[in-house]
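1. Predicted coordinates and the sequence they were generated for:
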Amino acid sequence: MPEHPSSSVRQAREALAARLRELRLDAGISGRELAARCGWHESKTSRVENARTAPSDADIRAWCAACGTPEHGPDLVAANRQSAGAHVEWRRLQRTGLRRLQESGAALYGQTVLFRVYCSDVVPGFFQTPGYATALLSSIATFRGTPDDVSEAVAARMERNRVIREGNHRLSIVLEESVLRHRVADTETMAAQLGHLLTVMALPSVALGIIPFDAERTVWPMATFTVFDDERVHVDTLDAAHTLTQPSQAELYVRAFGRLAGSAVRGAAARRVIGNALTSLEHR
């Protein structure tokens, strides 16, 4: 059974409290001494360390400074801010339909300059044709039991995807070869989708790489994720959408993306991989 969001929030807060306590212990100071350095009552230190009181951003910065480790402040502040929204179940996000979910991301997409996207399951939304998006979102709506607004959701996705042709956006995309082979839709729709990939990879804003089945890897296949301007990461799993904003988390995913991109082929070699997937459609 998927973990309830409130449980995830509680665990995130407890993890933050434990990290703060570790900083104090590593600094070799008592709770009373830390309180004195921060200018608050010692009971507050205990409440924070036992996750009974959620610290403010200022509290965290003061705590880190009191422990002589101000460099930990940005990560812990980000962890504190994301604890309530880092894990949101898909059923909550999708309960009002798929159209609003597509529209909700429009502002973030519009303000992002550099997208780093790794896909191990389906063609990324940026590059989906209306037919492919319809087949994919229909299967999601059926599986989730959400309101049937697939046509409106597809239109919203196509509108959102204008970022690949407008403004100063840049997209660095890495796909596993398996993405090209997964039969998300019928043969005609899949062929159109693969043909569309050949078209969009020629856009000046797009850098598309494909990791062939036989590529020598330095990092394993993982869940699909998107990095927005090196500051925010979205990771999709079956039960939830995860938003990561801690600098160390973003750096980890940027580093993973770099390793994955290093295994990818590009240009003519990538077009050959797509062409092989098209050929396989014709022989089935």
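-> Now that the structure is in, tell me what you want to look at. Just so it is clear, the model here is predicted, and its values are computed rather than measured. Numbers count the residues shown, from 1 in each chain.
2. can we go C-alpha only for contacts and neighbour counts from here?
-> Fine.
3. Strands of the stretch 1-150 of the chain, residue ranges please.
-> 87-89, 114-119 (DSSP state E, counting those that start in this stretch).
4. Which one, of the ones you listed, ends up nearest to residue 238?
-> Relative to residue 238, the nearest member of these by CA to CA is strand 87-89, separated by 9.0 Å.
5. Which other helices and strands does that closest one contact?
-> helix 5-27, strand 240-244 (3 or more CA pairs under 8 Å, 6 or more residues apart in numbering; DSSP states H and E).
6. what's the first one packed up against?
-> If contacts are counted by 3+ CA pairs under 8 Å, 6+ apart, helix 5-27 sits against helix 42-49, helix 57-66, helix 73-82, strand 87-89.
7. got those as TSV, with mean neighbour count and distance to residue 184 columns?
-> Output for the helices and strands packed on helix 5-27, formatted as TSV (neighbours: other CA atoms under 10 Å; distance: least, CA to CA, whole Å):
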stretch	mean neighbour count	distance to residue 184
helix 42-49	18	48
helix 57-66	19	45
helix 73-82	19	33
strand 87-89	20	23
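8. Now tabulate those in JSON lines and tack on distance to residue 219.
-> Listed next are the helices and strands packed on helix 5-27 as JSON lines, based on distance: least, CA to CA, whole Å:
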{"stretch": "helix 42-49", "distance to residue 219": "36"}
{"stretch": "helix 57-66", "distance to residue 219": "34"}
{"stretch": "helix 73-82", "distance to residue 219": "25"}
{"stretch": "strand 87-89", "distance to residue 219": "25"}
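9. here comes the other one, which I'd like you to weigh against the first:
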Amino acid sequence: MTLHPEQMGQSKQDLAAMLKDVRKRAGLSGDRLAKRCNMSQSKISRIENGKVLASIIDVERILRATDAPQELIDEATALARTAHTEWQDLRSLRRRGLHQKQQELAGLESSSSEFRYFLLSMITGLLSTPEYIKASLSHLQGDQSRLITKKLDRQEILYDTTKKFTFLLSELAVKWPLVPAPAMAMQLDRLVSVSRLPNVKLGVVPARGHIPVAPMDTFTIYDTTLTTVETTAGILVLRDSRDVAAHLELFSVMERHALLGDDARTFLRECADAARDL
């Protein structure tokens, strides 16, 4: 079953309707199905009414409890995966106004307690100097001052000690010359400074030795419930627990290969000094 990004929102309603239809075709009441699945009847009702998005595991339990054929199980599972995935294309985000995206991110940060960032080729806004943020937005037309202000305002969350942050930067992200050398040195100095916050762990994954995996994108994990993946064309939002778990495992591997603490700060200071020498 192939679904395109524009169908992702509709798939949530389609999944609810499919599960309700399957139950009725099996001649089961909501209460009987709930007992077979070891769920509450109220949860079955909320799933079928679209008030609760069924997890992929929930979908499999429901369909097997109704003796659904494997073809239907495969179709519904694919639909569930799509329902747990949101695609935000960059063109649409620009039309809405990218400052709106900053408000959405601030909401995610407010409602989450632990954050894991893997930064493949650029430094994230939470760690960026104003000059770096401005340079990262230079390809956009018009006045970006409002967006820059929103990004800088979000940095306050770093000083909330009830939140825990882990940032892993590839060596490419550290060294990519997005701004002139003097500004890049200042940016690296900021990384060293932020790394000393008590609730922040900052690591650098050096391009040496043997690293058995190769992440393809920048991604952020919020607690253990949601992952966002940034691409050139837009952002994927993944809520399926298996997708989140896969990114947690990838993050763990990268963390084991990262320079951390004083080792990371030494590496960053050396890069900053090299930029100043330019």
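-> Sure thing, it's come through. All of these numbers come straight from a predicted model, not from anything done at the bench.
10. which part of the second structure lines up with stretch 229-237 of the first structure?
-> Aligning stretch 229-237 of the first structure against the second structure (TM-score structural alignment) gives residues 223-231.
11. In the second structure, what residue corresponds to residue 278 of the first structure?
-> Residue 278 of the first structure maps onto residue 272 in the second structure, by TM-score structural alignment.
12. What is the burial count for its match?
-> Counted with other CA atoms under 10 Å, the neighbours of residue 272 of the second structure add up to 23.
13. Where do the helices of the stretch 101-250 of the second structure begin and end?
-> For the stretch 101-250 of the second structure, the helices defined by DSSP state H, counting those that start in this stretch cover 130-136, 145-154, 171-175, 181-194, 241-256.
14. In the first structure, which residues correspond to the last one?
-> Going back to what we said before, that points to helix 241-256 of the second structure. Helix 241-256 of the second structure maps onto residues 247-262 of the first structure, going by TM-score structural alignment.
15. Give me the mean deviation of that stretch from the second structure.
-> Compared with the second structure after fitting, stretch 247-262 of the first structure deviates on average by 0.5 Å (mean CA distance after the TM-score superposition for the first structure).
16. From the chain's centroid, how far away is that stretch?
-> Here the centre of stretch 247-262 of the first structure is set off from its chain's centre by 12 Å, with CA atoms, centre = their mean, to the nearest Å.
17. need the contact list for residue 155 of the first structure.
-> residue 130 (CA atoms under 8 Å, 6 or more residues apart in numbering).
18. Determine which residue in the second structure is aligned with it, please.
-> By TM-score structural alignment, residue 155 of the first structure lines up with residue 149.
19. ditto for residue 166 of the first structure
-> So, by TM-score structural alignment, residue 166 of the first structure is matched to residue 160.
20. Now tabulate the helices of the stretch 101-250 of the second structure in TSV and tack on distance to residue 23 of the second structure.
-> Converted to TSV, these look like this (distance: least, CA to CA, whole Å):
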stretch	distance to residue 23 of the second structure
helix 130-136	51
helix 145-154	46
helix 171-175	51
helix 181-194	54
helix 241-256	25
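21. Out of those helices, flag the one nearest residue 68 of the second structure.
-> Among the helices of the stretch 101-250 of the second structure, helix 241-256 comes nearest to residue 68 of the second structure, with 22.7 Å by CA to CA.
22. If I take that closest one and strand 234-238, what angle do their directions form?
-> With axes from the mean of the first three to the mean of the last three CA atoms, to 10 degrees defining the directions, helix 241-256 of the second structure sits at 110 degrees from strand 234-238.
23. what's the average distance of whichever helix or strand comes after helix 241-256 of the second structure to the first structure?
-> Per DSSP states H and E, the first helix or strand lying C-terminal to helix 241-256 of the second structure is strand 259-260. Superposing on the first structure and averaging over aligned pairs (mean CA distance after the TM-score superposition for the first structure), strand 259-260 of the second structure comes out at 0.9 Å.
24. to the chain's geometric centre, what's the distance from the helix or strand that comes right after strand 259-260 of the second structure?
-> Moving toward the C-terminus from strand 259-260 of the second structure, the next helix or strand (DSSP H and E) is helix 261-277. Per CA atoms, centre = their mean, the displacement of helix 261-277 of the second structure from the mean C-alpha position of its chain is 28 Å.
25. right, so the helices and strands packed on strand 87-89 of the first structure: which one is the most enclosed?
-> When those are scored by mean count of other CA atoms under 10 Å, the highest mean neighbour count falls to strand 240-244 (a mean of 20).
26. just checking, what packs against that strand?
-> strand 87-89, strand 232-236.
27. can you name the residues of the first structure that stretch 177-195 of the second structure overlays?
-> Taking TM-score structural alignment, stretch 177-195 of the second structure hits residues 183-201 over in the first structure.
28. Outside of that stretch itself, which residues are in contact with it?
-> Contacts for stretch 183-201 of the first structure (CA under 8 Å, 6+ apart): 122, 127-129, 131-132, 135-136, 180, 206-208, 271, 274, 277-278, 281.
29. Adding distance to residue 15 of the first structure, write the strands of the stretch 1-150 of the first structure out as CSV.
-> Formatted as CSV, the strands of the stretch 1-150 of the first structure follow (distance: least, CA to CA, whole Å):
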stretch, distance to residue 15 of the first structure
strand 87-89, 14
strand 114-119, 28
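30. Show me the one of those strands that comes nearest residue 142 of the first structure.
-> Of all the strands of the stretch 1-150 of the first structure, strand 87-89 comes closest under CA to CA, at 16.5 Å.
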